[in-house]
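S.K.: Got a predicted structure here, sequence first:
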Amino acid sequence: MLDLVIDARPAALSPGFEVKRILPYRLRRMLGPFIFMDHAGPVQLTPELLPTLDVLPHPHIGLSTVSYLFGGQVTHRDSLGVEQIIRPGEVNWMTAGSGIAHSERFEDPAMLAGGQLEMLQTWVALPEADEETAPAFDNYAPHELPIFTEPGVWLRLIAGDAFGLKNSVKTHSPLFYLHVVLQPGARFGLPRGYPERGAYVAKGQLEVNGRLYGPGQLLVFTPGLDPVLVAREATTLMLLGGEPLGERFIWWNFVSSRKERIEQAKADWLAGRILLPPNDNLEFVPLPQDKTRPAGSGFPAPQALS
């Protein structure tokens, strides 16, 4: 029924700003094409500490970053010249491809009231044929993301294809990503037709096959089985998975099917060949000098959420 249960680990992005890191994990590097998952918040900080949350300009290759908020707002700026405020219920989908740099700034002090700031960020690895595609950015408004409801169940399709729902979010391989809210006692299943499927418990308590699971746990399910998920209290889930892409190497913010491409990305960032956002170019995250983490074995550095 369950192949693995991954407990989120704390990762400090800056003083006072700690996230729950779910993927990658030493026993499970990817789930379908998803290679990275962080859950930030709810953040409890005083307004004067707001700048400490900022994620300075930093680079990516070979992946798409997917930002989704439960609360608060974040300002995205990238080397394509895009400036976009993302709010709850929207999707920021940035495809790095051959290389992009972006920042995430937290510029609204009001969002700290009552711990409103809460977000998830995932990375979706690109198929080999698309790893060097041109960088791109898209923001999708809530009305573009279909919602399904039935008694005790509410869900939004963030990306992909699931339960007969589709949307216009541009993906590069078969996958699903859903925001699901279950009321106490509600019963739910997983999308069918995908070999790799998981459920991340963001809030609440979930029962599967007689065992209980809680916040910060990612349940990875056995292929071919269709478990019943039962909410034992009001529960928020992120369902994700899809078709596997094969081995990927990850070092800092770089993902590739080739180790030598990771090395090239390091050199490009050091040499300034990956441009900074034109409207946020006065500071940036330097390349980590951690020689204990060769290409293909290093987790993203703590300076950056993405």
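M.R.: That came through fine. Numbers count the residues shown, from 1 in each chain.
S.K.: From now on I want contacts and neighbour counts done on CA atoms only, so please keep to that.
M.R.: Fine.
S.K.: Stretch 47-62: end-to-end distance?
M.R.: The straight-line separation of the ends of stretch 47-62 (CA to CA, to the nearest Å) is 35 Å.
S.K.: got the buried residues for it?
M.R.: Leu50, Leu53, Asp54, Val55, Leu56, Pro57, His58, Pro59, His60, Ile61, Gly62 (16 or more other CA atoms under 10 Å).
S.K.: where do the helices sit along the chain?
M.R.: Counting by DSSP state H, residue ranges of the helices within the chain are 259-271.
S.K.: what's the residue closest to the geometric middle of it?
M.R.: The central residue of the chain, meaning the one whose C-alpha is nearest the mean C-alpha position (CA atoms, centre = their mean), is Thr122 at 1.3 Å.
S.K.: re the thing from before, from the buried residues of stretch 47-62, which single one is nearest Trp154?
M.R.: In terms of CA to CA, no member of these lies closer to Trp154 than Leu53, at 30.7 Å.
S.K.: Touching, that closest one and Val19? I think so.
M.R.: No: taking contacts as CA atoms under 8 Å, Leu53 lies outside contact range of Val19: 11.0 Å.
S.K.: shared neighbours of these two, anything?
M.R.: Any residue near both Leu53 and Val19 by CA atoms under 8 Å, 6 or more residues apart in numbering counts here, and that gives Leu13.
S.K.: correct me, but Ser98 touches Ala129?
M.R.: No: counting by CA under 8 Å, no contact exists between Ser98 and Ala129, whose distance comes to 11.5 Å.
S.K.: Neighbour count: those two, which is higher?
M.R.: Neighbours around Ser98 and Ala129, counted as other CA atoms under 10 Å, are more numerous at Ser98. The numbers are 18 against 8.
S.K.: For the more buried one, give me its contacts.
M.R.: The contact partners of Ser98, taken as CA under 8 Å, 6+ apart, are Ile61, Gly62, Glu131, Glu132, Thr133, Ala134, Pro135.
S.K.: this is the other structure I want to compare:
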Amino acid sequence: MTYLSNADIEQVILPSTRDLGGFSVRRALPAAMRQMVGPFIFLDSFGPVRFGVGEGIDTRPHPHIGLSTLTYLLEGELMHRDSESYVQLISPGEVNLMVAGSGIVHSERTPEHIRKDGGKLTGLQSWIALPKQSEETAPLFQHLGANELPTVNGEGINMKLLAGTLHGRRSPAATFSDLFSAEIQLEAGSRYRINGEHIERAIFVVSGAIEIIGQDGTYGPDRLIVFKPGAEIVVKASEAARFLAFGGEPLPEKRFIRWNFVATDQERIRHAADLWRERQFPGVPGDDEFIPLPDNFN
């Protein structure tokens, strides 16, 4: 559901809920009235989910093209494996960035040490569409520890820059266009300014409640707030709050998104689907399962 607000706020989006086989996610992008914010074409939030002994998440191997995935956990752990032979545990505060480019296959599963005793999981995953000239770049994977990410602390603010540039800081995450993604935590009453250095900007509220100075309303968890270009945005925490701020320069070409594929050309997506249907993508070492192409894909 999407509704319009006033002045410097362009849209406020309430995510849809998707069931991924016993595991629900809240999908803020793409939405009915908004496909992208800057190069970001997809945003899922998940959790908090609690697992009993022997339980966990099993996202079996599946393919991607034409995008980068950025995974960030708030609690719990996931094990990443991909067709480039990367195996990486991701923990809270770290970044897993996977550039699919011409094509990659990966899985995400609850690690055995969590599955043994039970545990929990909360996090965010966004997809970043690659510029047309980079759509067929070679796939790569990058893991960044929490201590490798630029931070700002003080005056009730804790900001961690996950990718791109913001306020003169740059994340070491590999990017291909102008963008930013930052996790921001504010103590109650604290303020954070998001200036107009990036054309398109949005905030996804994870917890707590925020206000936008000069605007009506308070926004709680699971609200995606999209701002008008050029607006000077000051966020105030009505109570202790945590949110993801992201955006960047919009890509000039239209993007098509079907299942796990993103491209400027629908024929490229059909070709990728045919390759996956025929099991022509590379496999994931150590993980022989796979997610079939959806029945309605044609």
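M.R.: Here it is on my side, so go on. Quantities reported herein were computed from a predicted structural model and do not represent experimental measurements.
S.K.: Mind telling me the TM-score for this superposition?
M.R.: Overlay of the two chains. TM-score (TM-score structural alignment, normalised by the length of the second structure): 0.93; 288 aligned residues with a CA RMSD of 1.6 Å.
S.K.: hmm, back to that, which residue is the nearest non-sequential neighbour of the residue nearest to the centre of the first structure?
M.R.: For Thr122 of the first structure, ignoring the flanking residues on the chain, the nearest one in space by CA to CA, 6 or more residues apart in numbering is Met37 at 4.3 Å.
S.K.: ditto for Pro227 of the first structure
M.R.: Nearest-residue entry for Pro227 of the first structure: Gly189, 6.2 Å, with adjacent residues in sequence omitted and distances by CA to CA, 6+ apart.
S.K.: now Tyr194 of the first structure
M.R.: Nearest in space to Tyr194 of the first structure, with sequence neighbours left out and distances taken as CA to CA, 6+ apart, is Gly242 at 5.2 Å.
S.K.: List the residues that contact the residue mapped onto that neighbour from the second structure.
M.R.: Using TM-score structural alignment to pair residues, one finds that Gly242 of the first structure aligns to Gly248 in the second structure. Contact partners of Gly248 of the second structure, counting by CA under 8 Å, 6+ apart, are Val37, Gly38, Pro39, Asp178, Leu179, Phe180, His198, Ile199, Glu200, Arg201.
S.K.: now with 7 Å?
M.R.: Neighbouring residues of Gly248 of the second structure by CA atoms under 7 Å, 6 or more residues apart in numbering: Gly38, Pro39, Asp178, Leu179, Phe180, His198, Ile199, Glu200, Arg201.
S.K.: Only the buried subset of the residues you listed, as a PyMOL command please.
M.R.: Here is the PyMOL selection string for the buried members of the contacts of Gly248 of the second structure, based on 16+ other CA under 10 Å:
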select buried, resi 38+39+178+179+180+198+199+200+201
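S.K.: With distance to Ser83 of the second structure added, can I get the contacts of Gly248 of the second structure in a markdown table?
M.R.: Supplementary listing: the contacts of Gly248 of the second structure in a markdown table, determined by distance: CA to CA, whole Å:
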| residue | distance to Ser83 of the second structure |
| --- | --- |
| Gly38 | 28 |
| Pro39 | 25 |
| Asp178 | 28 |
| Leu179 | 27 |
| Phe180 | 27 |
| His198 | 34 |
| Ile199 | 35 |
| Glu200 | 33 |
| Arg201 | 33 |
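S.K.: Can you flag which of the contacts of Gly248 of the second structure belong to strands?
M.R.: Those of the contacts of Gly248 of the second structure mapping onto strands are Leu179, Phe180, Glu200, Arg201, per DSSP state E.
S.K.: how about the third one, what's its partner in the first structure?
M.R.: Taking TM-score structural alignment, Glu200 of the second structure has Glu196 as its aligned residue in the first structure.
S.K.: before we move on, what about the first one?
M.R.: Matched by TM-score structural alignment, Leu179 of the second structure corresponds to Leu175 in the first structure.
S.K.: Against Thr46 of the first structure, how distant is its match?
M.R.: Applying CA to CA, the value for Leu175 of the first structure to Thr46 of the first structure is 38 Å.
S.K.: burial count for Asp280 of the first structure?
M.R.: As a burial measure, Asp280 of the first structure scores 20 neighbours (other CA under 10 Å).
S.K.: For the longest strand anywhere in the second structure, which residues meet the burial criterion?
M.R.: The residue-count maximum for a strand in the second structure (DSSP E) belongs to strand 233-248. By neighbour count with 16+ other CA under 10 Å, strand 233-248 of the second structure contains the buried residues 233, 235-248.
S.K.: For that strand, give me the average deviation versus the first structure.
M.R.: Here strand 233-248 of the second structure, set against the first structure after superposition, deviates by a mean of 0.6 Å using mean CA distance after the TM-score superposition for the first structure.
S.K.: which non-adjacent residue is nearest Val66 of the first structure?
M.R.: Spatial nearest neighbour of Val66 of the first structure, chain neighbours left out: Trp93 (4.8 Å); criterion: CA to CA, 6+ apart.
S.K.: quick one on the thing from earlier: closest to Leu162 of the second structure among the contacts of Gly248 of the second structure?
M.R.: The closest of those, once distances to Leu162 of the second structure are taken by CA to CA, is Phe180, at 7.6 Å.
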